[in-house]
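Asker: okay, here's the prediction I keep looking at, along with the sequence it came from:
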Amino acid sequence: MTAPARVVVLAGGVGGSKFVLGVRDALRARGLADTTAALTVVVNTGDDLWLSGVRLQPDVDSITYALAGVNNSEQGWGRAGDTERVNEEIQQWGAGWPWFTLGDLDLGTHLARTGWLREGLTPTQVLERMSARWQLGARLLPMTDAEVDTIVELNDASRMHFQEWWTRHRARLAPARFENPGIDESAPAPGVEAAIAEADIVLLAPSNPVVSIGPILAVPGMSEALRQTSAAVVGVSPIIGGRVVRGMADVCLGAIGVQTSAAAVAAHYGSRADGGVLDAWLIGEEDSAESAAIDDAGIRSVVVPLWMKDAASSAALAEAALSAVSI
């Protein structure tokens, strides 16, 4: 096996973090000792927010920490071994959100980021500085330099930030729609379109299709870049056995009228031949009966084990994605 020279991954959330680690390991297993120049990760920034005066980028931080090996793997977010003294003090002042915990080490990241942003750096430049602290083995790019948060509108027409709906209410409030104010005026971050155009393969991580991959694809020009690239575009299903792997993605899918099935999510992304973004779609062995429907939609189905239980299984899944088409 030879290592492809250029791999781009669109990712967000815990599933995205695990998959990106797997891609890095798969590339190393193919003989690529330094994967930094080969692997570009376009990270969702659609669930970013301002809180207590600092800018939070949950997906950016989760993927950065995971690649750096300092993430809290049990919790799924934040830093390993973190403490919460500052967060407790913030809440004693009645500031912040009592149901949204910020660790002390994590707050250090947010403070550094906010300071750089206030000095005039763009999110792309900030992420470049953050990445320089550790040997990540990947280049990280935000999906856009514009501020694009996610707002959830409920059935009663009330609205709240996605993080409140997701973390405080655990998606128990029925959503009518998800909105990304400002996204129509945004543009892909510098380097994103070029990375996609020059890629040998583009991978869609098994992240939430609505609030992780969805905002990335909604940035004007992003889907078109995927349709125009000469690289194959391969996605990995976040649905196994008709169920979501983690979180409440099924609630999100229901809000946009998409069934919780591997075939339905593939159809949601669509075939590149018909104006969508996918060439191939990896599904679990539990969903092999859906292969024919996916193939009929113009997307090549590939049945593989999808569970990312550890580093080895994550790397195996990534290798399957890299091998799904000829590169």
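Answerer: That came through fine. Only a predicted model underlies this, so the values are computations on that prediction, with no experimental measurement involved. Numbering: from 1, shown residues only.
Asker: going forward, measure contacts between C-alpha atoms and count neighbours the same way
Answerer: Fine.
Asker: just give the number of residues close to R6.
Answerer: 19 (other CA atoms under 10 Å).
Asker: list the contacts for it?
Answerer: 37-40, 198-201 (CA atoms under 8 Å, 6 or more residues apart in numbering).
Asker: comparison target below:
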Amino acid sequence: MRVTVLAGGVGGSRFLKGVRAALRDGEPSEITAVVNTGDDMWLAGLRIAPDLDTIAYALAGVNDEERGWGRAGETMRVSEELAAFGVGWPWFTLGDLDLGTHIARTAFLHDGLPLSEATRRITARWPLGAGAASIELLPATDDEVETHVVTDDGELHFEEWWTRLRAAAPARAFVQTGVEASRPAPGVLEAIRDADVVLLAPSNPVVSIGTILGIPGIRDAVATTPAPVIGVAGIIGGAVVRGMADACLSAIGVATDAAAVARHYGPRSAGGLLDGWLVDEVDAASAAGLEADGIRTRALPLRMRDDASSVAIVRAALGLAASGSTRG
């Protein structure tokens, strides 16, 4: 089975661990993660790719599970030295092990390699797959497409708005700089086109999944793939599971509601992206309306508390994809 997942950082990493575990003992499977690069940036002369690294560390089992980002067992000596020199962002702390990844990536890029090849070389260090399931991480694009946030006080990089301001300054718009001239990274369109199932992880629908879909060609590939497209809500009972996606959704006029996000993606039968959608049990009442809109919907517990709960969610998504025609 070939499964392609569009994913952001923390939520995407937990979901991908569930995908890997769900497919581990079955037939040989290929999992391709198309990862958001809108959070990427240059900092202290290094190219930082937060979502790619968060997912790679989690799949490799070397992530800091308590913080949800970075490497386990980190020390901060280099960041402390940089702060003493007034270099970088003191509120965006990078551990020494994490900096090793960023230095390696920057060296690969300076050698003329594209981000996708740099990512392949970085992830080759760890066995990301397990059992019968192999995993490949692909950046959505090799081009520099960074998400900026427009606020009343001006425009700033998404990471500054998210990490330093904690999304407290109301976002008026999100701008993906350089997106018009960007292209999908090698293998991205093929992974979507040739998949048996395409899954939209419960990642931020605006700045993670939305940024991926904004790369020219990717939205069309998802809309036209022969594979069923199944999404998983990252909102339960009107509240985001993790992060501050509600601040992002309000900026684009979408309610913080699982059904509203499904309608934002839209049914493929009406020119949208979704064949199926998973909601939490507390939002089960929305299923009938979504079904009437052409989005097949199932309700089940969606909190990824551990590997078992993540596997159950993935199996439900794969089951919905396989349960007859999902194309409206």
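Answerer: Yep, that arrived. Note that the structure is predicted; figures quoted are calculated from it, not measured.
Asker: what TM-score do we get after superposing?
Answerer: Once superposed, the chains reach a TM-score of 0.96 (TM-score structural alignment, normalised by the length of the first structure), with 318 aligned residues with a CA RMSD of 1.0 Å.
Asker: any chance of TSV for the contacts of R6 of the first structure, columns distance to A263 of the first structure, neighbour count and secondary structure?
Answerer: Output for the contacts of R6 of the first structure, formatted as TSV (distance: CA to CA, whole Å; neighbours: other CA atoms under 10 Å; DSSP: H, G, I helix; E, B strand; the rest coil):
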residue	distance to A263 of the first structure	neighbour count	secondary structure
A37	34	12	coil
A38	30	20	coil
L39	28	24	strand
T40	27	25	strand
E198	29	16	helix
A199	26	23	coil
D200	25	21	coil
I201	22	26	strand
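Asker: now the two most distant members of those.
Answerer: A37 and I201 (14.0 Å; CA to CA).
Asker: quick revisit: possible to save the contacts of R6 of the first structure as a markdown table with distance to V303 of the first structure?
Answerer: Putting the contacts of R6 of the first structure into a markdown table (distance: CA to CA, whole Å) gives the following:
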| residue | distance to V303 of the first structure |
| --- | --- |
| A37 | 30 |
| A38 | 26 |
| L39 | 24 |
| T40 | 25 |
| E198 | 28 |
| A199 | 24 |
| D200 | 22 |
| I201 | 19 |
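Asker: what's the closest of the residues you listed to R159 of the first structure?
Answerer: Checking the contacts of R6 of the first structure one by one against R159 of the first structure (CA to CA), the nearest turns out to be T40, at 34.3 Å.
Asker: so what corresponds to that closest one in the second structure?
Answerer: Per TM-score structural alignment, the equivalent position to T40 of the first structure in the second structure is T32.
Asker: so that match sits against L189, correct?
Answerer: No - counting by CA atoms under 8 Å, T32 of the second structure stays clear of L189, with 11.1 Å between them.
Asker: what separates the aligned residue in the first structure for E66 of the second structure from A66 of the first structure, distance-wise?
Answerer: With TM-score structural alignment as the criterion, E66 of the second structure lines up with E74 in the first structure. Using CA to CA, to the nearest Å, we find E74 of the first structure at a distance of 12 Å from A66 of the first structure.
Asker: okay, the two: which has more neighbours?
Answerer: A66 (23 against 8).
Asker: which non-adjacent residue is nearest the more buried one?
Answerer: Nearest non-adjacent residue to A66 of the first structure, counting by CA to CA, 6 or more residues apart in numbering: S17, 6.2 Å away.
Asker: repeat for L278 of the first structure
Answerer: Closest to L278 of the first structure by CA to CA, 6+ apart is S271, at 4.8 Å.
Asker: how far away is the residue nearest in space to the middle of the second structure from V19 of the second structure?
Answerer: By CA atoms, centre = their mean, the second structure has its centre lying nearest to G8, at 1.5 Å. G8 of the second structure sits 15 Å away from V19 of the second structure, going by CA to CA.
Asker: check which helix or strand covers the aligned partner of V198 of the second structure in the first structure.
Answerer: If you follow V198 of the second structure across to the first structure using TM-score structural alignment, you land on V202. V202 of the first structure is located in strand 201-204, with elements delineated by DSSP states H and E.
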